[in-house]
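Trainee: Return atomic coordinates for the entry below.
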Amino acid sequence: MAELAIARRREVTRTDDRAVGLWLLGVSAMIFAMAVIGAITRLTESGLSIMEWAPVSGVLPPTSEAEWQRLFALYKTTPEYEKVNFGMSLSNFRGIFWWEWIHRFWGRLIGVVFLAGFLWFLLRGRLRRGLAPHLAALFALGGLQGAVGWFMVASGFADRVDVSQYRLMLHLGLALAIYAYALWIAIGLLAPTPAGGADARALRRGLWAFAGLVAATILAGALVAGLNAGLAYNTFPLMEGRFVPAGYGIRSPWIANLFENPTAVQFNHRLLAELTVLAALGLWLWSRRAAIAPAARRAFDLLALGALGQLGLGIATLLLIVPVWLGALHQAGAVVVLSLTVWALTRLGLSRDKAKP
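Mentor: Model (predicted):
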């Protein structure tokens, strides 16, 4: 009887882990969608259309003509309207307003889904020991992300015609850190790491370095978006016939070029993307020769394919001069590469003898 009771408790634990994992996977999917919505919001230059921070009342969109006129009047006070969209009609304003409203609404919805699920599993005692602090940290990071979002938007209300590229980079970086954190936990609950092979430890270190390269490439892409640097040079593989464009270091101090010079920012993103693909292929070749679990080897196959596909999307986006749909797809591709990196890390378990201290 005692053995049966223990077996039942273990079965309940596996069932609970699966339920929590599926919920977190759903939250991760919502964050993925949020990243794409955010890309569309930026590409359509819709982010400054709502000048009020109203976490509760802002859930509802305008319901009267008077409210639309009031919000439009607020937007007319921004430098973006005065210098870029002067004379915009109310109808066109509604077009950019809806993207920003959807972006904010989806963020609120993620928070509600996460908090409701967290409390439900917590109060019913269905969270394994040690998981609650991680989920609490995720919720706190989500709240911080909302504040960072407003911090970013507010940068476009005074002297700029768009938001600060630094704050945009921070906003995107935090969003994807939350995404990777949630995805990591979800995978751990749904598909525990298999025992690895003798070469897993060294390959894991290489994969962590690759994850840093992926992060740097994505953050460089945020600078490209913030400065509209994707419109500067629309040729590939060279930039106006040169590998390093002529205007790379025109700003002073020189380090400002890395963050504020559209020419340098686009070049850096290109270079990082190419290095990411080469690194992915290098890891794939390494995995072919390494003594690792078959699941890990398949993960490296997918990672190499994902990196190549993302490079293709990036080149197409550049050559077609950044159409909204393709720019959003390129953002989605970046999140896919990040997801595959997380998946590969979770598949790269250590062998039992190597795992011992």
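
Trainee: Only C-alpha atoms from now on, for both contacts and neighbour counts.
Mentor: OK.

Trainee: Run a quick check on Phe157 versus Pro79, I expect a contact.
Mentor: Yes: using CA atoms under 8 Å, Phe157 is in contact with Pro79, at 6.8 Å.

Trainee: just the helices in the stretch 201-350 of the chain please.
Mentor: 257-260, 262-289, 294-319, 324-347 (DSSP state H, counting those that start in this stretch).

Trainee: need the ones you listed in a markdown table with mean neighbour count, can you?
Mentor: What follows is these, written out as a markdown table (neighbours: other CA atoms under 10 Å):
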| stretch | mean neighbour count |
| --- | --- |
| helix 257-260 | 18 |
| helix 262-289 | 20 |
| helix 294-319 | 20 |
| helix 324-347 | 22 |
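
Trainee: Another for comparison:
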Amino acid sequence: MKRFSANGQSRAVAIWLFATAALVFAMVVVGGVTRLTGSGLSITEWKPIMGALPPMNGADWADAFQKYKTIPQYEHINPDMTLDGFKTIFWWEWAHRFLGRIIGVVFAVPFFVFLALRKIPKRLIGRCAVLLALGGLQGLIGWWMVSSGLSERVDVAPERLATHLGLALLIFMGLIWTGLEAWRGEEHARPPVGWSRGAAVLLGAVFVQCLLGGLVAGAKAGFVYTDWPLMNGSVLPPVEWGAGALTFLHDQALVQFNHRIAAYALLIGGTVYAVQAWRWRLAEGLGVSAMVVATVLWMQAALGVVTLIHAVPLWLGALHQAGAALVLAVVTINLWLVRRSLPRLFMSGPRTRVL
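Mentor: Here you go, the predicted structure:
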């Protein structure tokens, strides 16, 4: 019985990977809402199995609330919080963790079933195993992040939040790329170095910008300097350099400034990339793909400005985080298309450049 096509194509595996990617996208958005509502520290214990069950009665709720009262966030930020208020933030954090558990099941169970049935193309088995391992690591990173806010801080450390977000986005990119590989099958042609390198640099720059956004979120830098294009009337407000290297991770002015500058660089780079692709009239949708990249970059930048000048209301903050994941998906697909389509394009004959 044929498990997959001769070139390693499996549509069933691709659909499974794309479905998992959609859940990871939802996880990123829910994580953003959890952060914006200040809910991330409401569950003060890490119980990978038993933690799947929420408090089931009044005594359980009182116990969970009492544990929350022992951390600095309650003492310094929410000393007047009632049990009903605690339940609100608890449910957001619980939903975030529960969705993570669902993703683990949705990925792990089909993985082992497909593996037993020999339906995963051999070249993709290792990639899927790595994605499974990264998913497990993400749970550990999530607790490492939360633990930073349970004793000496009233929130989580920005660098840990950025690490947690970054790993989620790496998994998201890996799921999309591997899904595309399973959908299309294997090819051996090498892409032209220039275009492939340019698309890869663009993807890397978007990923770094997402990490910078994570630092902004962790430092709560979006709630200050809400004017634009200046920051409190200056290009760069005063920076407190006393923290040394941590200044680049914690100082609100600096992390927001870095996020802004990186956004401007991305807009310029993405626009130049799209214009060049269009001028070369790249076939098989690559010119269109490049224009989509530029369009989503401009839309995300505009959304970022609107979110900032309104001091990050919940719905705009969540939408901006969702937009970041969408941009990352688009540039990932664009790089995959460049690596897959351009070899056939250039092997078919020399291109005529449009001047």
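
Trainee: okay if I get the helices of the stretch 201-350 of structure 1 as JSON lines plus distance to Gly149 of structure 1?
Mentor: Conversion of the helices of the stretch 201-350 of structure 1 to JSON lines gives the following (distance: least, CA to CA, whole Å):
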{"stretch": "helix 257-260", "distance to Gly149 of structure 1": "20"}
{"stretch": "helix 262-289", "distance to Gly149 of structure 1": "22"}
{"stretch": "helix 294-319", "distance to Gly149 of structure 1": "25"}
{"stretch": "helix 324-347", "distance to Gly149 of structure 1": "18"}
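
Trainee: and Arg18 of structure 1, which of these is closest to it?
Mentor: helix 324-347 (16.3 Å; CA to CA).

Trainee: For the closest one, name the packing helices and strands.
Mentor: Helix 324-347 of structure 1 sits against helix 2-43, helix 165-190, helix 200-227, helix 294-319, with contacts defined as 3 or more CA pairs under 8 Å, 6 or more residues apart in numbering; DSSP states H and E.

Trainee: what's the spacing between the longest one and its chain's center?
Mentor: So the one you mean is helix 2-43 of structure 1. Between the centre of helix 2-43 of structure 1 and the centre of its chain there are 18 Å (CA atoms, centre = their mean, to the nearest Å).

Trainee: Give the burial count for the counterpart of Ser147 of structure 2 in structure 1, as a bare number.
Mentor: Counting by TM-score structural alignment, Ser147 of structure 2 corresponds to Ala154 in structure 1. Counted by other CA atoms under 10 Å, the residues lying close to Ala154 of structure 1 total 19.

Trainee: just checking, Ala154 of structure 1 touches Ser164?
Mentor: No: counting by CA under 8 Å, Ala154 of structure 1 stays clear of Ser164, with 9.0 Å between them.

Trainee: Pick out the residue closest to the middle of structure 1.
Mentor: Leu176 (3.4 Å; CA atoms, centre = their mean).

Trainee: Out of the helices and strands packed on helix 324-347 of structure 1, which gets nearest to Lys354 of structure 1?
Mentor: Taking CA to CA, helix 200-227 is the member of these nearest to Lys354 of structure 1, at 8.0 Å.

Trainee: corresponding residue for Trp284 of structure 1 in structure 2?
Mentor: In structure 2, Trp284 of structure 1 lands on Ala274 (TM-score structural alignment).

Trainee: was I right about its match contacting Val296?
Mentor: No: using CA under 8 Å, Ala274 of structure 2 is not in contact with Val296, being 11.6 Å away.

Trainee: so where do the helices sit in the stretch 51-200 of structure 2?
Mentor: Applying DSSP H, counting those that start in this stretch to the stretch 51-200 of structure 2 gives helices spanning 58-68, 72-76, 83-116, 122-147, 158-184, 193-218.

Trainee: Nearest to Met1 of structure 2, out of those?
Mentor: Closest among those, using CA to CA: helix 83-116, at 13.7 Å.

Trainee: Stretch 265-273 of structure 1 corresponds to what range in structure 2?
Mentor: So stretch 265-273 of structure 1 sits over residues 255-263 in structure 2, by TM-score structural alignment.

Trainee: Give me the mean deviation of the matching stretch from structure 1.
Mentor: Following the fit onto structure 1, the mean deviation recorded for stretch 255-263 of structure 2 is 0.8 Å by mean CA distance after the TM-score superposition for structure 1.

Trainee: Other residues contacting that stretch?
Mentor: Contacts to stretch 255-263 of structure 2, defined as CA atoms under 8 Å, 6 or more residues apart in numbering, come from residues 209, 212-213, 215-216, 219, 221-222, 236, 248-249, 301.

Trainee: In structure 2, point out the residues matching stretch 213-229 of structure 1.
Mentor: The aligned range for stretch 213-229 of structure 1 is 205-221, by TM-score structural alignment.

Trainee: Tell me how far the matching stretch lies from the chain's centre.
Mentor: 10 Å.

Trainee: Can you list the buried residues in it?
Mentor: Neighbour-count burial for stretch 205-221 of structure 2, counted by 16 or more other CA atoms under 10 Å, picks out 205-207, 209-221.

Trainee: again with stretch 36-47 of structure 1
Mentor: Burial within stretch 36-47 of structure 1, assessed by neighbour count using 16+ other CA under 10 Å, is assigned to 36-43, 45-47.

Trainee: Run through who's touching stretch 163-170 of structure 1.
Mentor: Stretch 163-170 of structure 1 has contacts (CA under 8 Å, 6+ apart) with 48, 148, 151-156, 219-220, 222-223, 225-227, 259.

Trainee: can you check stretch 310-323 of structure 1 too?
Mentor: 230-231, 233-236, 273-274, 277, 326-327, 329-330, 333-334, 337.

Trainee: how about it, aligned to which bit of structure 2?
Mentor: Under TM-score structural alignment, the match for stretch 310-323 of structure 1 is residues 300-313.

Trainee: Over to stretch 103-116 of structure 1?
Mentor: The aligned range for stretch 103-116 of structure 1 is 96-109, by TM-score structural alignment.

Trainee: Equivalent analysis for stretch 49-68 of structure 1, please.
Mentor: Counting by TM-score structural alignment, stretch 49-68 of structure 1 sits on residues 42-61 of structure 2.

Trainee: ok, so what distance separates Tyr181 of structure 1 from Ala225 of structure 1?
Mentor: Using CA to CA, to the nearest Å, one gets 24 Å for the distance from Tyr181 of structure 1 to Ala225 of structure 1.
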